[in-house]
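Q: What shape does this take:
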Amino acid sequence: MRTFIVGLGRSGRELHLPVLLRLRRQFPGLFAAAPPLGYDVHPAGGPGGGPDGDDPDIRTVGSPAAARAELDPETTVVHVCTPPGERAGVLTELGELGFGRILVEKPLADTAGALDELESIRDKYGLRIAVVAPWLHSSLTRRLAEIVDGDRLGRLHRIGIRQHKPRIHRTLNSRSHRTAFDVEPPHAVAVALRLAGDAEVAHAALTDVNVCGRRVPGMGGAELGLRHRSGAVSRVECDLTSPRRERRIELDFESGRAVGHYPVGSEDHYAHLTVSPAGGTPEDSVFPDLALDACLLDTYRHFAGELGDAAALDEELQRQMRLVRLLDAAKHLSGTTTESPDAG
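A: Purely as a prediction, here's the structure:
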């Protein structure tokens, strides 16, 4: 399979590309020998992100049409790493060029209205869309799902997820996201839906960034409560002004508790899990958790026909679409404006 990355900002160049290079070395039979192509939608140095040869790991082109002249859409995965507000135009252009295997950065859309537009584009061009959802491919999430599905600790009552990280500098210098709901909570809500089933929003709130005389509304942090149809409840807390990094998940069952920690950065790919049965001895484990690697690898295998038919991809897409509608409801509850930010 060939690779075409649209958007060479942080997600495209700093997250997707390093993982792709690692996977290309590990699975040479899945990836074509030719290097990935990239198109920088907002280049710092002009169209195409600078002259070819600046980066030996990726070759930039001046437009999606230029990439199409070199790529066969049937054997190409397009990574769409642009801000959510630009997705409709990008997907339309890709569809018109014949590209149909699309991997989109989370969240799929930032409003319910934008999601409806993307659905229309998908149907018009017959796009097969996957969403970057590393936490759903995480080893920690898989182990938690085994506990829930296996009824080991009884019925699941509550999920609590804390997502804290220092993001002030990026917030002040980029408008790629409209609210904190679009940054970390998509990971958490996706996991909550996987573990406890469909839900409705019970409450939601946002805080602002206020530092050095500058204020960015709705980007300081987010809080979200969910009531699941299974009877469980979830609470997601996200602080983007925190001085520390934390990705913690707590599951309370009728007969015990499980507490996990997702990796918080690229420097250490290990997760931690403590399972505490009621009246029993806590069980601690530490294990590798290369969630984004697993996400991209599974997506390529699906598009290459190695992991069954399109049903699994469609099921996951439906969950991601439900996630967008829940976050949209949360934004309305928190009083968030529906105006889109300038891309940055």
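Q: drop to CA atoms for contacts and neighbour counts, all remaining ones
A: Fine.
Q: My read is that L297 contacts R24, right?
A: No - using Cα atoms under 8 Å, L297 makes no contact with R24, being 9.8 Å away.
Q: Grab the longest strand from the chain for me.
A: strand 214-228 (DSSP state E).
Q: Can you name every helix or strand that that one contacts?
A: Applying 3 or more Cα pairs under 8 Å, 6 or more residues apart in numbering; DSSP states H and E, one finds that strand 214-228 makes contact with helix 168-173, strand 199-211, strand 233-239.
Q: contacts for the second one?
A: The set of residues external to strand 199-211 that reach it, using Cα atoms under 8 Å, 6 or more residues apart in numbering, is 168, 179-180, 193, 215-229, 241, 326, 329-331, 333-334.
Q: What's the PyMOL syntax to select whichever of those residues are buried?
A: In PyMOL, a selection of the buried entries from these looks like this (16 or more other Cα atoms under 10 Å):
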select buried, resi 168+179+180+193+216+217+218+219+220+221+222+223+224+225+226+227+228+241+326+329+330+331+333+334
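Q: and the helices and strands packed on strand 214-228, which is most packed in?
A: Each of the helices and strands packed on strand 214-228 was assessed for mean neighbour count using mean count of other Cα atoms under 10 Å. The highest is strand 233-239, with a mean of 23.
Q: Follow the chain on from it and name the next helix or strand.
A: strand 241-253 (DSSP states H and E).
Q: What is whatever helix or strand comes next after that next one packed up against?
A: Sequence-wise, the next helix or strand beyond strand 241-253 is strand 256-261, with elements assigned using DSSP H and E. Here strand 256-261 touches helix 139-150, strand 241-253, strand 270-277, going by 3+ Cα pairs under 8 Å, 6+ apart.
Q: and the angle from strand 256-261 to strand 270-277?
A: Interaxial angle, strand 256-261 versus strand 270-277 (axes from the mean of the first three to the mean of the last three Cα atoms, to 10 degrees): 170 degrees.
Q: May I see the buried residues of strand 256-261?
A: G256, R257, A258, V259, G260, H261.
Q: I'd like the structure of this one too, to check against the first:
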Amino acid sequence: MLQPLVIGLGRSGSGLHLRTLARLAPRIAATGDPLVALPVIGCDPRAGAPGSAGTPGELTAVGTLEGALALIDPATTVAHVCTPPRVRYDVIARLAGHGVRRLIVEKPLAASMDELDALVRLRERADLDVVVVSHWTGSRLAGRLRRLVRDETLGPLRRITVDQHKPRFLRSLTTDGHPSALDVEIPHSLALALDLAGPAELRAARCWDLRCEDRVLPRLGGAHVELAHRSGVTTLLRSDLGAAVRQRDVVCEFEDGTATAHFPLGEDDDHAQLVVQGADDEAGHHVFRDDALTGFLEGAYRGFASGTAGAMNFALASATARLLCVARERCAVVARPDAVPPAVLAPTPVATSPAGSR
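A: Here you go, the predicted model:
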């Protein structure tokens, strides 16, 4: 069996990875082919870190990475790196130095181009198998969108619009892991856009501040990103982190129809919806279960066990991270997204997707 080591017990480490692993391990074991060992080893230096208590049998929490490494066998460990992006390289380098080769890394992969390049070199030098969290692209819903694009059931794809809106006041006020709204929701939708439409150039990027009573958090109110794909598709990514309601929608406009994908909004329901207009055999409102993160982690663990986990995923994640780095560098700060005309920046060529990623 493979031993999970979760580094960082904040929202993603505890609320997502740990909780999902606790569900996944007994479910797989019940099939007679156990894959994920419990308890998970958790590492977080903060006293009273969220999730550090854990459910008995699910988590053994320690305060230092050295303490966590003393409890694991590198040959059977899968390290989940759930730290803020700016410290990920150092954590991964320490894991590699200890002999850990299998890693699941939260998005975005790196906070700067230099860090990304260093991580790519480290991966090659230390022969690391790195999977970057991208459960949107691994979801059943994304799979249906890919089939529509591939088969051209509705004609060629012309435009993608993604809306990821949610109120994120409390987390933004109490944590500092993300320097801007570009690092919160946009990595999910950016990876999906590259996966569906292929390599792209940045056309525009802008952020605005998050305002709450007497507090102003620079660049954390939301973000817009505009892309021009080499395939001719255009993409608009919108994320409002001061929204009054939640929304996770992807609209794919084809030459002969439209597909609107509604991703699950939270942990209370794991069903996706797809509304297709314009094709007799595909048209309709489809509802289906889509527990994307559980499926993503199970696929990653099975890939680790068979030695086929991370290559394609890492290529897409690297392309996504490089485009995010360009967006950060070129980001214009505006008052509100609807108060400023969408001034388009000059296209910035960047290697954003592996060949054949479509």
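Q: ok, so of the buried residues of strand 256-261 of the first structure, who is nearest A109 of the first structure?
A: If you rank the buried residues of strand 256-261 of the first structure by distance to A109 of the first structure using Cα to Cα, H261 comes first, at 27.1 Å.
Q: counterpart of the closest one in the second structure?
A: Mapped onto the second structure by TM-score structural alignment, H261 of the first structure lines up with H262.
Q: I'd like to know which of the helices and strands packed on strand 214-228 of the first structure lies nearest to A311 of the first structure.
A: With Cα to Cα as the criterion, A311 of the first structure lies closest to strand 199-211 of those, at 22.4 Å.
Q: average offset between that closest one and the second structure?
A: Between strand 199-211 of the first structure and its aligned stretch in the second structure, the superposed structures give an average distance of 0.8 Å (mean Cα distance after the TM-score superposition for the first structure).
Q: just how off-centre is that strand within its chain?
A: Relative to its chain's centre, strand 199-211 of the first structure lies at 19 Å (Cα atoms, centre = their mean, to the nearest Å).
Q: which residues touch V184 of the second structure?
A: If you count contacts by Cα under 8 Å, 6+ apart, then V184 of the second structure has H178 around it.
Q: Looks like V130 of the second structure contacts E106 (just checking).
A: No - judged on Cα under 8 Å, V130 of the second structure makes no contact with E106 at a distance of 10.5 Å.
Q: Nearest to T3 of the first structure, out of the helices and strands packed on strand 214-228 of the first structure?
A: helix 168-173 (27.3 Å).
Q: What helix or strand is G51 of the second structure located in?
A: Using DSSP H and E, G51 of the second structure sits within no helix or strand.
Q: was I right about the match of H261 of the first structure contacting Q273?
A: Yes - with contacts counted by Cα under 8 Å, H262 of the second structure reaches Q273, the gap being 5.0 Å.
Q: Name the SS class of A75 of the second structure, please.
A: Following DSSP: H, G, I helix; E, B strand; the rest coil, the label given to A75 of the second structure is helix.
Q: check contacts around it.
A: Applying Cα under 8 Å, 6+ apart to A75 of the second structure gives the contacts G99, V100, R101.
Q: Excluding chain neighbours, what is closest to the second one?
A: Ranked by Cα to Cα, 6 or more residues apart in numbering and with sequence neighbours excluded, the top spatial neighbour of V100 of the second structure is P74, at 4.6 Å.
Q: do the first one as well
A: Nearest-residue entry for G99 of the second structure: P74, 5.4 Å, with adjacent residues in sequence omitted and distances by Cα to Cα, 6+ apart.
Q: if we can go back for a sec, tell me which of the contacts of A75 of the second structure persist in the first structure.
A: Among those, the ones still in contact in the first structure (both residues aligned by TM-score structural alignment, their matches' Cα atoms under 8 Å) are V100, R101.
Q: what would the contacts of A75 of the second structure look like in JSON lines with distance to G284 of the second structure, secondary structure and neighbour count?
A: JSON lines is the format used below for the contacts of A75 of the second structure (distance: Cα to Cα, whole Å; DSSP: H, G, I helix; E, B strand; the rest coil; neighbours: other Cα atoms under 10 Å):
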{"residue": "G99", "distance to G284 of the second structure": "51", "secondary structure": "coil", "neighbour count": "16"}
{"residue": "V100", "distance to G284 of the second structure": "47", "secondary structure": "coil", "neighbour count": "24"}
{"residue": "R101", "distance to G284 of the second structure": "45", "secondary structure": "coil", "neighbour count": "22"}
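Q: From the contacts of A75 of the second structure, pick the one nearest L65 of the second structure.
A: V100 (12.5 Å).
Q: ranges for the helices of the second structure?
A: Using DSSP state H, the helices of the second structure run over residues 19-29, 65-69, 88-97, 113-126, 140-151, 169-174, 186-197, 292-306, 311-330.
Q: so of those, which one's packed in deepest?
A: Counting by mean count of other Cα under 10 Å, helix 186-197 has the highest mean neighbour count of the helices of the second structure, with a mean of 24.
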